[in-house]
Each structure stands twice: as C-alpha cells, then as structure tokens.
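>>> Sequence first, predicted coordinates after that:
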Amino acid sequence: MLHVDIPSVATIRQLAEVQAPGCVSIYLPTGTLPSDAAQARIELKNARDEAVGILREAELERGRLGLITEALDDLIDDENFWIYQARSLAVFVDGDHLTSFRLPNELSSRVDVSDRFLLKPLLRTVTFAQTAFVLALSQNAARLVEIVPDTAAETVTVPDLPTDAASYVGKSSIKDRAPVRRLQGSEGQKVRLRQYARGVDQALRPLLTGSGIPLILATTQPLDGIYRSVNSYQGLAPRSIEGNPEDLSDQQLAEAARPILDEIYAQQVQDFNDRFATFASQGRAITDLSDIARAATAGAIDVIAFDIDAVVNGTVDEQGAIAIEDADTAENYGVVDEIVRRAVRADAGVLAVRAADLPAQTPAAALLRFTL
C-alpha cells in the first residue's frame, strides 16, 4: 500500500498564505519500494544543496538560512520517514516550518526558491491523483483494493472491515427471520444488507476521510444501491464496476477501474468547459493572463483551470499587473503560480489540467464571481 498524505484544500490554502524570504519548494520522485528510499534521500540532499546555494546568492539572513538547512537535514536523517513512501515527495520549508506530502503522482524533480511556495504541481495531485481504491463488495466478502499507476494492484488491510453480510449481522444466513419486527424474505434481506453496508462504510472512514482518493464500487444489485444509500464518502465514483467481484482478481479490478478514473477526470474537465461557455455569455469567463491576474488579486475568480506544464517567468504586483521576465530567479516566482496562489487564498476552485483540456490556447482560464 502507498503511504500517501494528500493535502486538503484548507492545508493548501495555509501554504498559499505564506509569504516570507526563503520559501523553498522541493518536488522529487521517490518510488514505491523501500529500496528506492536511498536514491530518493540522495536526491533530497542534492535539492537541499541547490536551494541553499540559491539562498546564499540571494543573501538570505544567516540565521534563517540555518533553520531551513537544519529542517531539511532532519527530514533527510529521519529513518522512519523514509520507510514509508509513495511515488513522489513534496517538501515546503521556510525558517519557521517544514511540511511534506507523500503523493501518488509521479512528479518531476524541481527546486524552487522564492518568497512564497510553488503549489502548482501539488494541485495536479488534488485534481487528478491517478490512484483509487476499489471496494469489492458482495454478500459473501468485502475487500478494499488499491489501484496505483504502473504498480500491481493489492488488497489493503482495513481494521474492522466486515468479512461478509451474514456474520456481521450475527446470522448463519441473511435470509433468516429477523428477531426485531419479524422481517423476512426480501424485506429482511435488504435490512441486513443495509446494516452490512453501513458497517463497511464505517470501517473505511478512517482510511478514506480527507484523502481525496476516488473510491470505485465493484458489486451487483441490490448491494450497489444499498451501499450508495449509506455511503458517507464524497469521493465515491458515480459508476460501478459491474459483475460479481468475487470472480475478479485485484488486477482485473484495477483494469476495470481505469476507464472509470478517466471518466471522472474527463467529467471534471467537461463540466468546467460547459460552465465556461455559459459564463462567457455573461461576460464572466476570461482567458487573457493579465485579466486573470487582476481578477485573482481582486478575489473575483470562482474557478480557475490552468496548464500544469505552463511556465511564465515573472511577477504579479499588488494591483495584479504582470511583469514578464526571461529567467527564473529567487525574486520572480512565476506568473501562473502566483495567480493560482492568489485564487486559492480567495477560496476559488482550482483545476490543474493539460493544455489540450483548456477552452483556449492559453496558460489558464477562469470563471468569475462577478465582472470587473
């Protein structure tokens, strides 16, 4: 099982609020096997050295530089931390705090030093994690399978997960007559299946809550409808894997889950583009980067979609005016990155996409709460 800790929107917003000299953002691939940890630690050491070199050139105050270096060294030397990894690691450190996230996406290595954190790659993980859980649910069995790109699917151990419907409700068969209200037949069976489904949902809560990872249901009727009626997790996919999951291996479930994951992402993109067309007719949809920067500064953005690969070096001033520059330095933090940061601070929805998914050939597109 991957050891992921995907940040919540509230956590990302907290990171977006940070603005101080010497903010270091590090992204690096870590691999999923314990044997990959040694190489990942070496890469983090190299990233530390690169960041420290940039901070020295920028003449960061020596005491603050020392605190940043010490925090990174502590993480590098933390043996327990490196035992459990996902596919990528994101580290954010200034002179006051170090925050790290183990992510299911495979992100490219990057070191960024500025007076604010680089959050754009992190937001891709929140938008489309490319990993999922499949709940294989039948009357006779329940198992949770983790789906990860380029890695074999595997069953996850879930404490207190009911093993089957009959034993969970204390019966030899869910068709037995119920001691309360003397329910029997199909009515009594549905009552017991609902109790079973509720027990499964409760067992999954500690693992799923706050993770943001999609949950895909693999089951048949009537359990499909029954489980959905008691489900408490917002990330449950609208479409299920059809057929008896007892007949499907973990890998077969993973193969069946991939198209559903693609559908979830495609629907997010389609919903944005449909709304963009509607908002455009109201004068509340924009694609010009200068306009988007001013809107983000004014807190006018409702939702922003941006090209995860777009790089526009430069700065955005306090009024939202853009200044484009040729090089990436510790003083210029990237225009798209800053626009997204300001949008996040104003509680805007954020969608990190590929260029082809945007409604126009531009680094970003935004829906406005009000016209400017």
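Happy to help now that I have it. Numbering: from 1, shown residues only.

>>> okay, CA-based contacts and neighbour counts for the rest of this
Fine.

>>> Give me the three-state assignment for Ala71.
Under DSSP: H, G, I helix; E, B strand; the rest coil, Ala71 falls in the helix class.

>>> That one contacts Ser100, correct?
No - at 11.3 Å, Ala71 does not count as touching Ser100 under the criterion of C-alpha atoms under 8 Å.

>>> Below is an additional structure, to be compared with the one above:
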Amino acid sequence: MSMINDKEFKKLSNYKNDTCVSIFIPTQRGGKEVLEEKNKKHLHSEWTQVKKELKDNNVSDDVIDKIGNPIQQLIEDRDFWRHQSDGLAIFSSPDFFENYTLPVNFEAYHYISEEFYVKPLVPAMTGDVKYNILSIQLEDVKLYEASKFSIMPVEIDELTPSRLEERVGFDYKEKALQFRTQGEGGDKTQFHGHGGSERDEKTEIKQFFRAVDQGLKEHLNKESLPLVVFCQDYLFPIYQDANTYNHLFEKVIPGNPNDTDMLGIHQKSLEVFQPYLDENRDNKINKYKELSSTENTTSALSDIIPAVYQGKVDTLFIENRAEVWGIYNEDNMKVEFSDNHENGNISLLNLAAKKTVEMGGKVYLVEHEFMPQKKSKMNALLRF
C-alpha cells in the first residue's frame, strides 16, 4: 500500500521523458468484485489500450516493454490486489515506475506525454486539513494521522497503556466486561460482569481512557489537529468524559475498529469528517463569488496560466473530469489552444494545477455544478 506525499508528488510533477504513461483506474476494497479480479482485469484492459496507442505513435517495442514490464508484474501480483482502496494511480516511463493506492474514486483514464498527469492527485497536495484518528477499544489503542487523501500510523507504544488491564490492574479476560443495548437501535447501554457494579466498571473504563488521554496529550498538542475517535457507541460518552484535549471532534466513528484495516478506518473516518474537510474549499468558492465583479478573480484560461507562473494565484478551481489542450510559451506568456492532444499539445489544466501547487497555491477539483464560474473549466482566485 502506497499513498502519495509531498516529496513524491514533486518528483512526479517535475519528471520529464520522451514517453511518460499515467494510468488511473477505480478499484474496489473487497467483495465480489475483488474475488472476480475486477481490479486486475481493469488495469489489464487499460494497459492494452495504452500499448496500442504507443505502437500507433511509433514507440519502439523495447521502450514499450520497459514501460509495461512493471505494470504486468502488478497485474500478476495477487497479494497486491487484496489491499486496494478506491483508486489506483500508475506512473511509468522507460526508467521510472511508481504506483499509489488512494482513497480517491478515479475514473478510468490514461495519458501519454512527455510529462506525467498529476492533476487527479493535486488536491492531496494543497494543504488539505490533517486530523488524527484514535482507534480505541478496551484491549487495543492505535493512533493515526490522516487527511482526505492519506493515512499513516503514529507510534504511541511508549505513551499510553495498550489495554484496559494494564491500567486498572486486573485480568480482563477473567473479569470480562459485557454490555447490551436496550432495544433495537437504542442508545442506552447496561454494563454487567463477573466482578463489579456498573459504576465500578464504568469507572475502570474511564480510568483507562484518562490514561490514554494524558499519554497522548503532549503529542496531540504539538499541532492541535482535530481528533476523531473510532470506537463502539457505548464507549464514546465515557471517552468524552475522560478527555481533556480541546480539539476532540464531537462525532464518533461508530463500530469495532478490529472489523477493518487501515484503509477501512480511513474510509469510515471520511464518512464522519468529510463536511469539515470540505469547509475550506466551500469558503474559497464563496469568496470567489463575493469578489467575482473585481479584478481579484478570473475565469479566462489565457490569463490564468500566466498568473499561475507569476505566483499570483491563491486558489485554483478546476472542473473535475474536464480537459483543455494546448501549449504554453513561458517566454512570451502566451497560451495556444487546440482541440486535441496531438502534435505536442499537453493538458493545460494539468499544467496549471501542478504549477499552482509548486507556487504555493491551493487547487480544488470541483464538479461542474459547483464551479464558481461555470462557463469556464478553470477559475482563479488571485492574491491581493
């Protein structure tokens, strides 16, 4: 499993070669589609199309083999296909190969040029809001740092007790805590066990959660990121009571963390935290609309791309799944448009997106109906 980071994005963005192939496919995490090897077949189909186009463009068999060999190895790697997320991105040239498993619902797409097509990855590089996920049960504690497009584990073994029995000093298996919910879909929980009252059991859990809270406090306060808790519903009120961290998110990720893997934890966290992640984008869209009659916004591609290169773009909105072909001459800051990808033309949206990131701006891929200025495939909010 590999997720994109800033260093790798820059490596992709700056890479040049006579033949660069970028492939994006949607993937499934599990179920019937995985058993039927749908993901594997999808990549095979996409690579077959790419190989035909390379041959039609008179690319030598030797170069095609160098590009295709690592792709073919992925296709044949059964273990690789057991650990997928929502999308797979592949970047291959005769002397370069990388693949990224991402929680992004890509549409099947491929791009052949002298550069890689990084536009679908750009939102992950635009200062996307980070947050922590605390996966907590009475017998297991894990912490992750995540964003909309990434998740990574954080080592906390030296900071917190790993299970309740370490904190309260009794054999949890011998004195198992049980619970049941009153009524279908109810939210009132009864605790009962072999060695204590309901109050004692809740007190022991709270002591454990307080120890976790105190152990993580210094680490969490370094960046003060939002903390989203993943635990069973009945435990979250107890954790809230034990918590002293000021940025605890008010909604829990409900369920048993043991029922999924790290990518599944990330997916479930997005179901709860997504509105918060979209808040910055929505604020920028509203700001564009407020300033739309001023010189601080533009929807003219011929103006946007030179502005990007001059570092004038604060935020770039690009219509998702759209494309504009052409060439940009940096010397005279002139954009030439074309109807197709032939004769050296490149994706101008890809160019603008990666350059905006390089210059420190933000980029959002936006569905057509949410574009601030729908008549254009790219809108820019300029720096004051």
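Nice, thanks for sending it over. No experiment lies behind these values; they were computed from the predicted model shown.

>>> For structure 1, which residue occupies the most central location?
Central residue of structure 1 (C-alpha atoms, centre = their mean): Val126, 2.6 Å from the mean position.

>>> Need the counterpart of Leu368 of structure 1 in structure 2.
Structural correspondence for Leu368 of structure 1 with respect to structure 2 (TM-score structural alignment): Leu382.

>>> Excluding chain neighbours, what is closest to its match?
Val313 (4.5 Å; C-alpha to C-alpha, 6 or more residues apart in numbering).

>>> counterpart of the one you found in structure 1?
Looking across to structure 1 (by TM-score structural alignment), Val313 of structure 2 lines up with Ile301.

>>> now Gly344 of structure 2
In structure 1, Gly344 of structure 2 lands on Glu331 (TM-score structural alignment).

>>> how many neighbours does the residue lying closest to its match once chain neighbours are set aside have?
Spatial nearest neighbour of Glu331 of structure 1, chain neighbours left out: Ser114 (5.9 Å); criterion: C-alpha to C-alpha, 6+ apart. Per other C-alpha atoms under 10 Å, the neighbour tally for Ser114 of structure 1 reads 25.

>>> Confirm for me that Ser114 of structure 1 is in contact with Asp337.
No - Ser114 of structure 1 is beyond contact range of Asp337, at 11.4 Å (criterion: C-alpha under 8 Å).

>>> Is Ser135 of structure 2 in a helix, a strand, or coil?
Under three-state DSSP, Ser135 of structure 2 comes out as strand.

>>> what number of residues lie near it?
20.

>>> Quick one: residues contacting the closest residue to Leu248 of structure 2 other than its chain neighbours.
Leaving aside its sequence neighbours, Leu248 of structure 2 sits nearest to Leu227 (C-alpha to C-alpha, 6+ apart; 4.8 Å). Applying C-alpha atoms under 8 Å, 6 or more residues apart in numbering, one finds that Leu227 of structure 2 lies in contact with Tyr131, Asn132, Ile133, Leu134, His247, Leu248, Phe249.

>>> in the longest helix seen in structure 1, what counts as buried?
Criterion DSSP state H: the longest helix present in structure 1 is helix 250-280. Using 16 or more other C-alpha atoms under 10 Å as the test for burial, helix 250-280 of structure 1 gives 250-251, 253-254, 256-258, 260-261, 264-265, 269, 272-273, 276, 279.

>>> Could you do stretch 199-219 of structure 1 as well?
Residues 199-204, 208, 210, 212-219 are the ones in stretch 199-219 of structure 1 that count as buried (16+ other C-alpha under 10 Å).

>>> ok, which stretches of the stretch 51-200 of structure 1 are strands?
For the stretch 51-200 of structure 1, the strands defined by DSSP state E, counting those that start in this stretch cover 88-93, 98-103, 110-114, 132-137, 142-148, 151-156.

>>> and of those, who's closest to Ala321 of structure 1?
With respect to Ala321 of structure 1, and counting by C-alpha to C-alpha, the nearest of the strands of the stretch 51-200 of structure 1 is strand 110-114 at 18.7 Å.

>>> Give me the mean deviation of that closest one from structure 2.
Mean deviation of strand 110-114 of structure 1 relative to structure 2 after superposition (mean C-alpha distance after the TM-score superposition for structure 1): 1.1 Å.

>>> what's the mean distance for the helix or strand hosting Ile339 of structure 1 versus structure 2?
Remark: Ile339 of structure 1 resides in helix 335-345, with elements defined by DSSP states H and E. Taken over the aligned residues, the distance from helix 335-345 of structure 1 to structure 2 averages 1.7 Å (mean C-alpha distance after the TM-score superposition for structure 1).

>>> same question, stretch 266-275 of structure 1
Stretch 266-275 of structure 1, aligned to structure 2 and superposed, deviates on average by 2.5 Å (mean C-alpha distance after the TM-score superposition for structure 1).

>>> Report the distance from that stretch to the chain centre.
Taking C-alpha atoms, centre = their mean, to the nearest Å, one finds stretch 266-275 of structure 1 lying 18 Å from the centre of the chain it belongs to.

>>> returning to what we had before: I figured the residue nearest to Leu382 of structure 2 was touching Arg383, is that so?
Yes - between Val313 of structure 2 and Arg383 a contact is recorded at 5.7 Å, counting by C-alpha under 8 Å.

>>> neighbour-wise, which of those two wins?
Val313 (28 against 13).

>>> so what's that one up against?
Contacts of Val313 of structure 2 by C-alpha under 8 Å, 6+ apart are Ile304, Ala307, Thr356, Gly361, Ala380, Leu381, Leu382, Arg383.

>>> quick one: the helices in structure 1?
Taking DSSP H to define them, one finds helices in structure 1 at 9-17, 37-57, 62-76, 79-83, 120-127, 165-168, 185-208, 223-230, 250-280, 289-297, 335-345.

>>> Enumerate the positions of the third one that are buried.
Residues Arg64, Leu65, Leu67, Ile68, Thr69, Ala71, Leu72, Leu75, Ile76 are the ones in helix 62-76 of structure 1 that count as buried (16+ other C-alpha under 10 Å).
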